[in-house]
Each structure stands twice: as C-alpha cells, then as structure tokens.
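Undergrad: structure for the following, please:
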Amino acid sequence: MLTYASGRTWVIADCSHSRLIVAEAGVRRLALFGETSIDAGRLACLLARHDDVVGLMAAAHEISGSFHILYADGRSTHVQGSASGLRQVFYARCRDGSYAASDSVEPLARLGGATPRIEMAAWGMLHPGFDYGLTHGTYWHGVHRLPADRRLRMTADRAELTTWWRPPAPALSVADGAPGVRAALEEAVAVRRATAGGLSADLSGGMDSTSLCFLLAGQGARFPCFVERTVDPNHDDAHWAAIAAREIDRQLTVLGPEDVPGPYDGIWEPGRGLVEDVPYGLGEPYTLIRNRARKTAMAKIFAATGSDTHIGGFGGDELFTVAPSHFADLSAHAPLAAVLGIRDLARLRRWSMPSVLRALARRQTYQGWFEEQLRSVHLPRPDLLGPGLNWGPQVRVPPWSTPAGVDAVRAVATAADAGRTPQAGTRSVHTSVAGHRIGGQRLGPLRALMEHHGITLSLPYMDDAVLEAALSVSRAEALPGTGFKPVLKAAMRVGAPPDSRAGALSRSTKGEFSMSVHRGLARNRRPLLGLFEDSLLAEHGLVDIDRLRAGLRDTMRPEYETNALETTVAAEVWMRAVAQAPAPAPERPLTHRRLASPC
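TA: Have a look, this model is predicted:
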C-alpha cells in the first residue's frame, strides 16, 4: 500500500506477480508497477531530474520492461499503461463522486455498484472482432477502458485524458533497424532474467518463441522449454522445437494430447454446471476459453519446475508480419509500384488481379471502412474473401446471431464511448498496432488464470521498446510474401556468425491447430449442448438457440464458425458467472434483465 504525503491511501497493489517500485520527493510520488528491473534509487534520481509531468512520464516510459506508471504531484494522480495494450488501465467514478483507476475492471465495478452491460456480450461474440479503439467501454456500466495511447489524470472530481504516444515513423531499412530490434529484445529478456525467481519458456519451434529462447540462453539463463504436440500428424512444431532445444542446449518437454486437456475440456459438466476449479473473471469474457483447462494444467506443470515466470512469444506475429494493406498505402502515391509489388502475394493467396486492382483503387478512409462494416455486419460471411487490403478484415456477427444481437452491436459501435480514429495514419501500421492492442486486451484473462497458479505469463514482444523498434522499420523493407519475418530474422543475425543462419531460426512454416479444435468439439459436444440448455444469451434475445445448437450438432467446418463458437461460449460463460457471483452484484439478477442500453 502506498500513501500520499498526507497519509491518505494512494495505491493498493497485489505484488504477488508484479514489482511495485516507488520514489518520493516531498509531496511528489512516482511508482512503477509490473515487470521492471529498476530499483528505488534510480527511480528517485529520475523523479529528481524532472519536475513536469510530461517529461517525467516520458522518461519513465524509456525504462526497459512492461509496467504501469503512476505519478502524484499533490494535486492530481496520473496513470499510464503501455502503448502495446498489455498493461491496461480502467477508471470509474465511485459512489462518493471521486474517481478511481485500476488494471482490473472488477474492483471498479464493486466501488461504483456497476451493473453489467448486456449488449457488450453481443459485441464480444463478433469474429473477427471490431477494431481496437472502436469502444472505450467495458462490460460494466460506468467503468471505462483507457485507450492505450492515452494518459489518465484524476483529481477529486474529474478525469481527463491526454494522448501520450504515437507510432514512430517507419523510416529505417531492415539493415539499419535490425540492431535496434535486437537491442530492445535483449533488454526485454534481461529484465525477466533479473526479476524472475525461476524461468520457463514456450519453445514452439516458431520464429517468435525460438528467438526469445535463443536470447535467454545467450544470456546464460537456465530454463525448461515446453512445446505442444497436436493430434495433427503434419503439425511440425515439436520437430522444430527439438532442433532449437539442441542448438541452445536446454531441456525440452513435449506435451502430447494425452498429457493435458484439449480444446473445450473442463468448461461445463452435466450435473455440475460450470467447472470452477479456477474462478471465472467477471470483468469480461475469456475469449480464449476453449483452451482454459489446458492452460490451467500447463500453468501447474510450469510451476512444478520451480518457475514463477513463463516466457511466451505472443505479439511477434503482429510486429513482424506486415499486413497486405501495405500495398494499399503504397498505391496512394506509387500505384504502379503497388501493382508490381503485390503480384506474387496475389498468386500465393489466389486473388484475381481484377479484384486486387479494385481494392488498390479504393481510397477508403478509416471512418468509411467503419461505417461500411457497421452496415454489413449482419450479412452472411462470403465463402471466398477478397484481397485483404483494407483497414481490417470483414466483420460479421455469428451465424446464429439474432436481429436484436445485430442491434446491440450497432448500439455499442455508435455509443458515446465509441472511438472513430485509427491507431496509425496508414493501414499497415494501424493493423500492426491494433492487432497488438487487441492481443493485449484478450490476453488479460489468460494472464490472470496463470497467476492464480503462481505463474506470471511474461511477453517480451509486448514491451513498448520492442514495439517501437519494430515499427521503426519501413513497411517497404519487409513486404508481405517476400520472406518470413525478415526483420526478426535480421535482428537475430546481428553479431552472429554466418553459419548461424541455418538451423531452428530458418523455419518458414507455422503450426495450425484446426484438427485439435475439431477433435475437442467432437469430444465435448454434449457438454457444450448442455451449456446452452438454458442459455442466458438466448434469454436476452442475442442468439437463435435452435440455430446455435444445430451448428454444435453439425461438423462446423468453416474456420470462422469455430472461432465464432469460442467467443459465443465465452459470452455465455461470462453471463452465467456474473449471475452466480455474489459481487459485484447487479441491482437485479442477471437472468431477469433485458437488453441494456449503452451507458
């Protein structure tokens, strides 16, 4: 617990999985909460050097790691999360009129006596989800999500938001940018080495996790590695992970389908209802819910090795895979270069050139794209998707959504807390930043689940320094279809001998998990049908229960249907968990509430 100079409470923090470092100078207070290796003495020097909020917060942001920044100057409190979206900030007005902020929705919902926003359940079922930034709301009335690029200033009776972060100019060549990416990753890994009691790491054999394991090993860290072997005989993660483990001389554990639960195991059981071996969070649906039981089991396995910090490669895809929309950006000022550049990718994706030319010719603004998505969100998803050159993918409600569900989505998208601005000025950079922030948001419940079993899920690719270094490289230098993550490959070759280009880091394939998902659906068809027996989503008119149950009984072949099912299961489970929980309690039972209006 930290206090103001007056002795009143300022910050209450659970430090089980995060460091809380504080410095004081008179009435001024500066605190970092999260993953950082800085000590209180260095933080005090930083506080002494800066007497203005902007300069101090900017200097604190330059510190390596991933953390929240909190500052009090005797008049107000300033709170800042991470630009990556991993360190989220929520805020709400309490019953006494004052404001409070948290990295979790639930305590704010309790403080404010909040009630659930039922229409957000429809919003959460969208797949792919609407873009990051289109709503600053949460699943609870009166609790707001701070956009990742904003800073919150709270006084006794006011809450103000200011922009503190913008993407760096993507101006460096791969050769010039790779050393900066390498340095940022080295620093990120060093923070984990310095602060973890025990380390473990994912080693899927893919570029992202393999690179982190190489860096950890290069710094002398000893740690066990883990890879999952799927039921798909063509899935080659375990093969490449074994190669990587030999190259870095670290122990590799292969977790087979029989070693851990599979997709949709352990969510609902006849006669028992929701399986609550791990408490369900009430803040928002756990959109990665189909692997909940597996991640719970894996967290226990990691902890049994003595690890309290598990390194994961989440975020690498968004940083180092350039979206095809780069060619639409290029077409605005160099149309011939865009056409010539996209030809190989069009052949690979089987896009017809007429459709590509039409997509390149569109000069659609972000606002125009948003309005178009909103108008067509109710339409059936086309069997064949055209060139993905826009601000985001086509957004559709699930095939079992109702007209009321569509209305709820549109209500959220047009509410007062809905945003209308892109995350960057160009489509391809916007896609990277938005994808990173969507990932940071969706990973919150997974990180909470693993913390329940003593494991911090640590994600170096979501450190702001890594994000900024990767975004500084020109999109034109890492074109889609011309190589597999060339910026990350170049970064890993910095200072390495020429013969290191072979081996695990030369992999250009990516594992695919649909066979495991379909196997899990087949094995859990009865429990899933049981989950929707007395569906709260259906009771509130958001899903056509007959159509949903018919889809569950069928093979559900298209990928978008299996993904939409996961978000639907997550929404149903969230509603049930809220209805059963004693706090934060709705004013009326959730099962007796109708579709709520946006706050």
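
Undergrad: can we go C-alpha only for contacts and neighbour counts from here?
TA: OK.

Undergrad: helix, strand, or coil at the residue nearest the centre of the chain?
TA: In the chain, the C-alpha closest to the average C-alpha coordinate belongs to Gly439, at a distance of 1.6 Å (CA atoms, centre = their mean). Here Gly439 is recorded as helix under DSSP: H, G, I helix; E, B strand; the rest coil.

Undergrad: let's see this one next, to set against the first:
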Amino acid sequence: MEFVVLPDHPVADEVSARLPSRYRENTLHHHSGRPWLIGRWPAGAVVHAEAGGSKIVLLGSAHTTETVLTRQLETAGSLRELDAVAERTPGCFHLVASMNGMVRAQGSLSTARQLFHTSLSGATVVANRISVLSELRRLTLAEEHLAMSLLSYAPPWPLNERSVWREVDCAPFAHYLSLSPAGSVESVRWWSPPEPELPVDVAAHQFREGLLAAIAARADRSSVIGADLSGGMDSTSLCFLAARQDRPLVTIRRQPMDPTNPEATVASRAEAALSGAKHVLLDRASASMFYDSPDRDDLDVDGPPPFIATRSHIEDVARIMASHGVTRHIQGHGSDELAATGTTYVNAIAQHDLIGSLRSVRAIRAMRRWSLATTWRVIRAFPPYAEWLHRSADELLSGPSFESQVGWEPAPELPTWATREAAELVRETIRGSAAIDPRPLSPIPTQHEILRSVLLNGSSVRFASALGERFDVTFEAPFIDDRTVETALSVRLADRYVLGRTKPLLVTALRGIVPDYVFDRTAKGHFTMDTYVGRKHNLGKLREMCEESRLAAMGLIDRDSFRRSLSEIMPDAANINRLERTLACEAWLRSLPPEIGPPRP
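TA: Modelled structure (predicted):
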C-alpha cells in the first residue's frame, strides 16, 4: 500500500500529473474536485465514508463499517472531533479526512502505520512511504541521522523519528497532520498516555476485549488469517484468539536450532489443540538461515531497516502465507515491552510509594543480584529527560555497563568500529536535541520506556510489511495497536509485577481462552544459536559487504575494525546487535539509486 495525501491546493493537480502511473491506481477527490488521496491499495484495505462535503478513509486493518463511519463523520463538526474515530476504532490503520477544505492525516501510535511529509511548490505533500515522495522531488542524505542508525539500540527519543532525508519530516508521535488550503501543515496532538490507575482485574477485561476486537479487525480484511505460532506466550495466545474468528487459520513456526528451546514443546501442544487450523513447520531443511540475503540491493528508500538477519525468513513467511490465501499475518511483537519490569519499572514503583514497593524491589533485586549501591542507583529519582539525553552524548563510546542502562532509556552506544567523525556527528546531534529540552513520551520513566519500545516494534512491523507487500501480505501486531497500548499503560504500577508470575495483565485477561500450559511455563526460548550459525554460514557475504562498505566510503566506520569484529570465531555477544545495525545500514545504502546514494567504495 502506497499513497499520497494532498491539500485542497493547486499542488494537488501537479502531484497527480507527476506521479508515475503505478502509484495512481486509485484516486479520491476533495469536495472541490481536486485530487485528495492518490495511491495503490487492495480493495479490502479501505473503509470510506462521506457526509455532505466531508470525507474520511481508514486504510489498513480497521474493525468498523461504512455505516458506522458515516454516522461518526456526520456528528463531527471539525477535524478535531474525529479524535473519537481514532480512539474507538479497533485495529491499526491510517486515518485521512477532508472537511471544509482542511485535511487530517494520521498513522498509528506505534508507527506501524507512519506518515512522512515534504514541501513541493510551496505546499505540503504527505505520504505513507518516502519512496513515493522521492518520485516528486530530489532527496539528499542527512549524514548525521544516518550515523545515528549505527547506535546499538536505536536513536534516543525524539531523534528516532527523524528522517535520514533532509527534505522529509516524519509525523510526530501522537500527532496528526493538519493541511490547510494554503498548503501549510500543522502538527496537532490527539493522544496522551493515561494515568496508571486501573486495577489489573479491571484492565484485564478491557485488554481481552481489545485484543479480540484487534483480531477481528484483521479477520475483516482477510478471508484466511495467518499467525506465528512460535510457542511463546504472546504469539500462541494470539493464535487461540484467532481460532475464535469465523475464518480459516494458518499458523507457521520456525524450528529452532537449539534442541533445548522449550517453546517447540509448547507449540506442538498448541498445534494439537488448534486442530481446525492448518499448521506449517519450517524445519532446519526448509527454513532460510539467518543472514541469507544481507547483500541484496532491493530495499526501498525510506530509511535503514531495523533488522536484516531475518529478512529471508520474513519473506518465506509472506510467500507461504500468500500461497494459503492469507493477506493479514499476525505476530506477537510488543507484548514483552507492554509488560516491562526493568529498571525503569523499579524506579517508578519506588518513586510512587517507596515503603509499599519494598517487597517487589527486594524480589527483583534478588533475582537480578543487584548490590545495595546498584539498587540505590535504580530507585533514586532520574534526572530530567533533557539532562539525561545530554549526558548520554558524552558516553557514546564508553561501552556497555549497568550504569549506562539505568535511566530513561538504554544509553545510546556506538560500535567500536565507528569512526571519530561518526561519533562527533552523533554527539552533536544528540546535544542539539537536548538543547531544545524535549519532553519525554511520558513523565513516568517506565511509561516512557514502554512507549519507546512500542515505537521500535512499530518500525519492525512496518519494515516486515514492506517486505510482505511483494506477496500481498501485511504483517500485523495487535499488541501494539493504539487501544491495546493505552489499556496496558493504564494498569496500576503495583499490579504490573507479581512475584512468581509472568505478565499478569495478559494472563489475567486470557486465562480460560488460552490453555494453562502456555501461561504456566517457567522458561523462555530464543534464537541465539540460529543467529550464530547463520552468521558463520554467510560470513563470506558479510565480509564482501565489509570490503565494499558504503559506510566506510562515507567515513562513518573503520573498515579494518569492522572486518575484525565480523571475522571473530565467537563474536562478543554485546556486538551482535551492533553488527545487525551496521549490516542493515550497509544493505540499505547498497539499495539506493546512484543519483541519491553515497559514493561507491
């Protein structure tokens, strides 16, 4: 799905004339007759309503009908009053409206549905993909923001919503874009995080109903539902919810290389319980290895992707799902982050009620083997966000430490192969952001951390969908839908952690729908062995990328240092994510057209 949103301005006709025909499969018009929404999208991906001179479109997975949407549009006297549509409609979608010459355009809180905008002939043009905007004007790389993509975790807020293209801006978090007939744009906040005040039993009911509606939103748009069935608590729970829909269900799972991975046993039991579904197993003979295709040069121009190791696996899933008639594939991303009980959670409960939190603090301290000094660093008040951000700029090359993980976010860290020039670009960019005193996503650090992680998951889902669109498959993550996130954030802090229980909100919400053996397990699996084996198997491709490195040609990484880290027989575990980020940047730079890409090595 690719589209542009245009103001009721003469530039709309210019854009319509300049867009290549492949982007003009569908055109909707303002009441004035000018083009309003141009793009290509599947027929089942849109709900469209009109009332008088007002129009609204939801693009994506929205659990609503044209009748309901028309009624909501009729009662809205302004763009602001369309907040109710965004707040009450389950699913994940773009909302685009035209009303009295004004335009509202917004994506999802997670940015799984994101919007970008640029200026053209003095007016603002909005699109869901930068690749569309690149057809309308020349774009130039912002090297400082490209260097930020080398950070081991991700750029800190609010730098994570900066585009790597100087001419393109991203829609801010929790804001919609308002376009005037004069061509100007204004960002309007429409959502703020709730106060954490609901008991878990109350929130659990809302959470269950929200997840059921989120699954229904996907079922509305696909005659067959696809879903991951890894055996993990999150994806397995969604499979049991999906099985309650009046749609055929196809599940898929990857057999882990680690024979001790406990999730394979849970997945096998779940497959037997979901006897009405079709189950696909990617065994070691049929599954793509990690890093199978890092050197391909066919990524889009939006920006460096959040991952590259599992690209072939994602494409395998999309291809297989498409062969079974699936157009919406559900994943369990985001549930771990919604249940975050790390250092920011301990800090939040201690700051809220130190005496009342002592039992939980002691339990977490014992589990993580913190010293008294470490525990004190965790529970004391964090500095203001701008101060923390400025301080983190001085520690980019300090290496990982527990101290660096205590704060609003994991401290940004550059890999050892980053050059001094890259470090200086990143340092000055972070300091510049800190100087404008940015507000955190929430004044409560653990809420900020959750929302920050939701944004990271949203970018992963968006990239997976970009890969899946080649097979007409969209990847969906109900745990990061707007309504699901809001409910999770509303749970009382004291109810989020219960000694001996994992994810109390999810378990309370779905116990009875999901079998007990899914929730009562005590071990969690991972794919670390798959990562190491895939890296070793494809080391030749990775070394070739190093020798042909665009990042090295730009002076952002040291080729020799990068080569040494790649070639280590057993790379430092701390470097795995750093290698992934650097390789993702390399793969993306290789995909750029010569006229807008970096110099060739």
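
Undergrad: returning to what we had before: what lines up with the residue nearest to the centre of the first structure in the second structure?
TA: With TM-score structural alignment as the matching criterion, the partner of Gly439 of the first structure in the second structure is Asn457.

Undergrad: how much space between its match and Phe307 of the second structure?
TA: Asn457 of the second structure sits 11 Å away from Phe307 of the second structure, going by CA to CA, to the nearest Å.

Undergrad: count of neighbours near the nearest residue to the residue nearest to the centre of the first structure once chain neighbours are set aside?
TA: In space, and not counting its chain neighbours, Gly439 of the first structure is closest to Gly315: 7.1 Å by CA to CA, 6 or more residues apart in numbering. Neighbours of Gly315 of the first structure under the rule other CA atoms under 10 Å: 23.

Undergrad: and Gly315 of the first structure, what's its match in the second structure?
TA: When the second structure is aligned by TM-score structural alignment, Gly315 of the first structure is paired with Gly334.

Undergrad: same check, this time on Gln80 of the first structure
TA: Mapped onto the second structure by TM-score structural alignment, Gln80 of the first structure lines up with Gln106.

Undergrad: tell me who's in contact with its match.
TA: Residues in contact with Gln106 of the second structure (CA atoms under 8 Å, 6 or more residues apart in numbering) are 94-96, 114-115, 171, 175-177.

Undergrad: want to throw those into a markdown table with neighbour count and secondary structure?
TA: Converted to a markdown table, the contacts of Gln106 of the second structure look like this (neighbours: other CA atoms under 10 Å; DSSP: H, G, I helix; E, B strand; the rest coil):
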| residue | neighbour count | secondary structure |
| --- | --- | --- |
| His94 | 22 | strand |
| Leu95 | 22 | strand |
| Val96 | 21 | strand |
| Gln114 | 22 | coil |
| Leu115 | 25 | coil |
| Ala171 | 23 | coil |
| His175 | 19 | strand |
| Tyr176 | 26 | strand |
| Leu177 | 23 | strand |
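
Undergrad: lining up those with the first structure, which overlap?
TA: For the contacts of Gln106 of the second structure, the subset whose aligned partners also touch in the first structure (both residues aligned by TM-score structural alignment, their matches' CA atoms under 8 Å) is 94-96, 115, 175-177.

Undergrad: in which helix or strand would I find the aligned partner of Leu30 of the first structure in the second structure?
TA: Using TM-score structural alignment, the partner of Leu30 of the first structure in the second structure is Ile56. Assigned by DSSP states H and E, Ile56 of the second structure belongs to strand 54-62.

Undergrad: what's downstream of that strand, the next helix or strand?
TA: Scanning forward in sequence from strand 54-62 of the second structure by DSSP H and E, the next helix or strand is helix 66-75.

Undergrad: so how far is that next one from its chain's centroid?
TA: In terms of CA atoms, centre = their mean, to the nearest Å, the centre of helix 66-75 of the second structure is found 30 Å from the chain centre.

Undergrad: how about it, aligned to which bit of the first structure?
TA: Matched against the first structure by TM-score structural alignment, helix 66-75 of the second structure falls on residues 40-49.

Undergrad: also stretch 224-232 of the second structure?
TA: Mapped onto the first structure using TM-score structural alignment, stretch 224-232 of the second structure spans residues 198-206.

Undergrad: mean shift of whatever helix or strand Asp208 of the first structure lives in relative to the second structure?
TA: If you go by DSSP H and E, Asp208 of the first structure is part of helix 207-218. Superposed on the second structure, helix 207-218 of the first structure shows a mean distance of 1.2 Å to its aligned residues (mean CA distance after the TM-score superposition for the first structure).

Undergrad: which other residues reach that helix?
TA: 185-186, 189-190, 193, 201-204, 241, 244, 248, 250, 311-314, 316-317, 488, 492, 504-505, 507.

Undergrad: next helix or strand past that helix?
TA: Following helix 207-218 of the first structure in sequence order, the next helix or strand is strand 225-228 (DSSP H and E).

Undergrad: and the helix or strand sitting right after that next one along the chain, what does it pack onto?
TA: Following strand 225-228 of the first structure in sequence order, the next helix or strand is helix 237-248 (DSSP H and E). Where contact means 3 or more CA pairs under 8 Å, 6 or more residues apart in numbering; DSSP states H and E, helix 237-248 of the first structure is packed against helix 207-218, strand 225-228, strand 252-255.
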